[in-house]
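Colleague: Test case, fold it:
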Amino acid sequence: MGSVSGVNSFIGSRSPYQDRRFCASGLMVPMSYGSSLNRNMSTDIGGGADKINYVTDVAEVLADKAVEAVASQAPALNEVAIAAADCYLPVKALMYLIDYVHIFTGFEWWGSIVATSIMIRLCTLPFMINQLKATSKLTLLRPKLEVIKEEMQNKGMEPAAVADGQRRMQELMREYGVTPFTPLKGLLIQGPIFISFFMAIRNMVDTVPSLKMGGPFWFTDLTTPDDMYILPVLTALTFWITVELNAQEGLEGNPAGETIKNVSRGFAALTVPLTASFPKAIFCYWITSNLFSLSYGLVIKSHAVKKALGIPIIRYSPPTSTEQKPALPFFETLKKYAAAQQHIAAKQSAASQQPALSSPPVEESRPTSQRISASSVLSQRIKSLEKEVKGRKKNKKR
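Modeller: I've put the predicted structure just below:
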């Protein structure tokens, strides 16, 4: 017992709450303070845990929102990627371009198609201006070509005259930097672009479900035809206005210009029944392209714009009432052209096979070849006349 009391007295003397040194220095701490301190510390720790749990919940919510945002964009990317997997390169490129515009601009699908159409048409603008320059040069060259053609007809389309006329025409075209196929440049540029756009949008309509909610106003669903026929009518109307205002630009005074205009008018009239079953997404490109062509034609008509771009200005004057020799029939012209080609080939082969002799014999051979060619032309004419006479006799007998 004495040992226990000694230990207790030792512990008691060393307790900071009972030590006389603490009491003497005024640092005497009540016995109940320890329990209150423990209670306050536990309360503070519990509040921090609540705050940590709250921050964790906020982080989880933000993470869920981020995942949802990424997931909302992932289907569109996967849709276009899957749709473009088996397409040709131009069609695939247009599909990806429309998709990139849709993602980076935030436009709806119809706005993305319109923006992509304007971008592509702006890229083709230099080619269109170059084609207009070439067409205008060919129109300016046309009177000179008509003079050569008339001279060939006055000479009876003899092979020598046709060969000489062809040579002069080629020299003139080389001088002006044009070819007979110059008017087809526009078709070769715009045609593939239109076909690629048509195929790209058509493929997206069939394989991208998000286009069902990608339109405004009455055509929200871009994958179905327009039951109100407003979009087909707008397409036909914008195309017809473009034809009436701009179809003959660069073809002033050219008889082919009026033919092109009439054919385009017929196509404008057939646009509504031919396109009534097309999905609405295609009209987003088609109407935009027509409006761009209309605006381009109105701007390019200005002489100041033509002068700035270096486009020749055509001052058209109506033809005078001078008597012109009627043109030969089509088949007769073909016969003359074939005879001229035979004459040129015979002349070239004779020049290549002829040995190197003195100049007089060469000069003597030219009249003989001309006589032979002239006799062949006469024989062809006689045969054609005989056929015509026989045909008339048969008709009379009937």
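Colleague: CA only for contacts and neighbour counts going forward, please
Modeller: OK.
Colleague: And the helices in the protein?
Modeller: For the chain, the helices defined by DSSP state H occupy 2-14, 20-24, 33-83, 89-105, 109-123, 125-154, 159-176, 185-207, 230-246, 255-275, 280-300, 303-309, 330-353, 359-397.
Colleague: can I get the ones you listed in CSV with distance to residue 317 and mean neighbour count?
Modeller: As requested, these are exported to CSV (distance: least, C-alpha to C-alpha, whole Å; neighbours: other C-alpha atoms under 10 Å):
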stretch, distance to residue 317, mean neighbour count
helix 2-14, 127, 11
helix 20-24, 124, 13
helix 33-83, 55, 12
helix 89-105, 44, 17
helix 109-123, 33, 19
helix 125-154, 12, 18
helix 159-176, 21, 17
helix 185-207, 26, 17
helix 230-246, 19, 20
helix 255-275, 13, 15
helix 280-300, 20, 20
helix 303-309, 17, 12
helix 330-353, 28, 14
helix 359-397, 39, 12
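Colleague: what's the closest of those to residue 219?
Modeller: Residue 219 lies closest to helix 280-300 among the helices of the chain, at 7.0 Å (C-alpha to C-alpha).
Colleague: Which other helices and strands does the closest one contact?
Modeller: Judged by 3 or more C-alpha pairs under 8 Å, 6 or more residues apart in numbering; DSSP states H and E, helix 280-300 is in contact with helix 109-123, helix 185-207, helix 230-246.
Colleague: Proceed likewise with the subsequent sequence, for comparison:
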Amino acid sequence: MIWTKFTRSMTFVTVRICHYGSLAKLRPHIRSVSHRSSYLDSRTHSIRPLCCSSPLLAGHASITLTVGLQPRRTITTDRLSWYESVADSTPVYLTEQLLVSAQQMTGLPWWASIMCTTLALRTAITLPLGIYQSIIIAKVEALQKEIDVLARQLRFEISVKAKEKGWSEKTCRFHFKKNLKRIVSELYVRDNCHPFKASLLIWVQLPMWVCLSLALRNLSLGMGHVPLEAGLATGGILWFPDLTLTDSTWIMPVSLGLINLLITEIFALRQLEPSKFQKYVTNFIRGMSLVMIPIAATVPSSMCLYWLSSSCVGLAHNLLLRSPRFRGVCRIPPTRSDSETPYKDIAAAFVAKYIK
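Modeller: Presented below is the predicted three-dimensional model:
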């Protein structure tokens, strides 16, 4: 009896050889093991049953090959793609544990557990970062008046210096940009509001979104590391009772696209004088919102439900950050775009732009 154990994947292979004759030269060799009922013979490049009898042992011996498998992934020697490597990474594994633990502790059905977990994570992590982002943006906007004054003074000093030393126009522009950049950097350091800090939200939100999406994808396809007591196949509701299947009605994918477009338009309406770059970014986000509709229609309903829940929570947070009372509680500095009636202004601007 030969036992072969793979400690990482918890795979056990048992080979039993019952001798009826002299088989001193017989040396069974296992090329590969699969979790299915067949294996790939690397010599002939063909798929063969995992439990079979060898013609060499006909009339002499019988071989029984028993495989007990715990993992959900196939053992392979091929190098994983970058997508499979990310889906099989430690952060995704920890996210799977988080989702399963949350569902087991709350006792909620999977559809409700996904929505509540999304709300909890976005409120506990991304909302504080959104407040911090608003504070940085408000401080940077408040510095614009001071920067304009200092820029005029610098331009005058450069013109005086140019007359003294006979600088060309190109040299004047060089010294003006160089010194203005230094002055602006000093102001950002003084007020602790470097614009890069405003991008902290996206650097946290995007990896969290990817990990949760891949974790739900693994659990839906039965490829997760964590065993499920109550499967996602019966954890849905209404028109999506099976969360492992796609939403054939396209209700959630279309709703996802509309919510993302609404968030984009609310952000665009806030920009009083958008630059060309801001217009390009806004149009790019609009395009991505539309592209997400067919993508969401091809993934399991659990992933689509998470994306829709995340977008709805993001919309609610964006509207909450417009509230003057909430901004005052969070001590967000006032800006030019602030209003005492922000929601009425958004509705009026939306009607004026898209309806009238």
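Colleague: Mind checking how well the two chains overlap by TM-score?
Modeller: Once superposed, chain against chain, the TM-score is 0.59 (TM-score structural alignment, normalised by the length of the second structure); 238 aligned residues with a C-alpha RMSD of 3.2 Å.
Colleague: how about TSV for the helices of the first structure, with distance to residue 219 of the first structure added?
Modeller: Formatted as TSV, those follow (distance: least, C-alpha to C-alpha, whole Å):
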stretch	distance to residue 219 of the first structure
helix 2-14	92
helix 20-24	90
helix 33-83	20
helix 89-105	18
helix 109-123	10
helix 125-154	30
helix 159-176	50
helix 185-207	14
helix 230-246	9
helix 255-275	16
helix 280-300	7
helix 303-309	38
helix 330-353	52
helix 359-397	63
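Colleague: do you know which of those lies nearest residue 223 of the first structure?
Modeller: Using C-alpha to C-alpha, the helices of the first structure put helix 185-207 closest to residue 223 of the first structure, at 5.2 Å.
Colleague: which residues are contacting that closest one?
Modeller: 79-80, 83-84, 90-92, 94-95, 124, 127-128, 131, 211, 222-223, 279, 281-282, 285 (C-alpha atoms under 8 Å, 6 or more residues apart in numbering).
Colleague: Which residue lies closest in space to the alignment partner in the first structure of residue 253 of the second structure, excluding its sequence neighbours?
Modeller: In the first structure, the residue matched to residue 253 of the second structure (TM-score structural alignment) is residue 232. Leaving aside its chain neighbours, residue 232 of the first structure sits nearest to residue 272 (5.1 Å; criterion: C-alpha to C-alpha, 6 or more residues apart in numbering).
Colleague: what do we get in the second structure for the one you found?
Modeller: That one, residue 272 of the first structure, aligns with residue 293 by TM-score structural alignment.
Colleague: That match contacts residue 258, doesn't it?
Modeller: No: in terms of C-alpha atoms under 8 Å, residue 293 of the second structure does not count as a neighbour of residue 258; the distance is 9.0 Å.
Colleague: what about residue 225 of the first structure, neighbour count?
Modeller: 20 (other C-alpha atoms under 10 Å).
Colleague: quick one: contacts for it?
Modeller: Applying C-alpha under 8 Å, 6+ apart to residue 225 of the first structure gives the contacts 276, 277, 278, 279, 280.
Colleague: where does the second one sit relative to residue 220 of the first structure, distance-wise?
Modeller: Okay, so that is residue 277 of the first structure. Counting by C-alpha to C-alpha, to the nearest Å, the gap from residue 277 of the first structure to residue 220 of the first structure is 16 Å.
Colleague: Next: the third one.
Modeller: The span separating residue 278 of the first structure from residue 220 of the first structure equals 15 Å under the rule C-alpha to C-alpha.
Colleague: Equivalent analysis for the fourth one, please.
Modeller: Between residue 279 of the first structure and residue 220 of the first structure the computed distance is 11 Å (C-alpha to C-alpha).
Colleague: More neighbours: which of the two?
Modeller: Legend: neighbour count by other C-alpha under 10 Å for residue 279 of the first structure and residue 220, higher for residue 279 (21 against 16).
Colleague: okay, stretch 365-382 of the first structure sits on what stretch of the second structure?
Modeller: Here stretch 365-382 of the first structure fails to align to any part of the second structure, judged by TM-score structural alignment.
Colleague: and the residue lying closest to residue 224 of the first structure once chain neighbours are set aside, what is it in contact with?
Modeller: With C-alpha to C-alpha, 6+ apart as the criterion, residue 224 of the first structure has its nearest non-adjacent residue at 4.7 Å, and that residue is residue 279. Residue 279 of the first structure makes contact with 202, 205, 222, 223, 224, 225, 226 under the criterion C-alpha under 8 Å, 6+ apart.
Colleague: how many other residues sit next to the fifth one?
Modeller: By other C-alpha under 10 Å, 16 other residues sit near residue 224 of the first structure.
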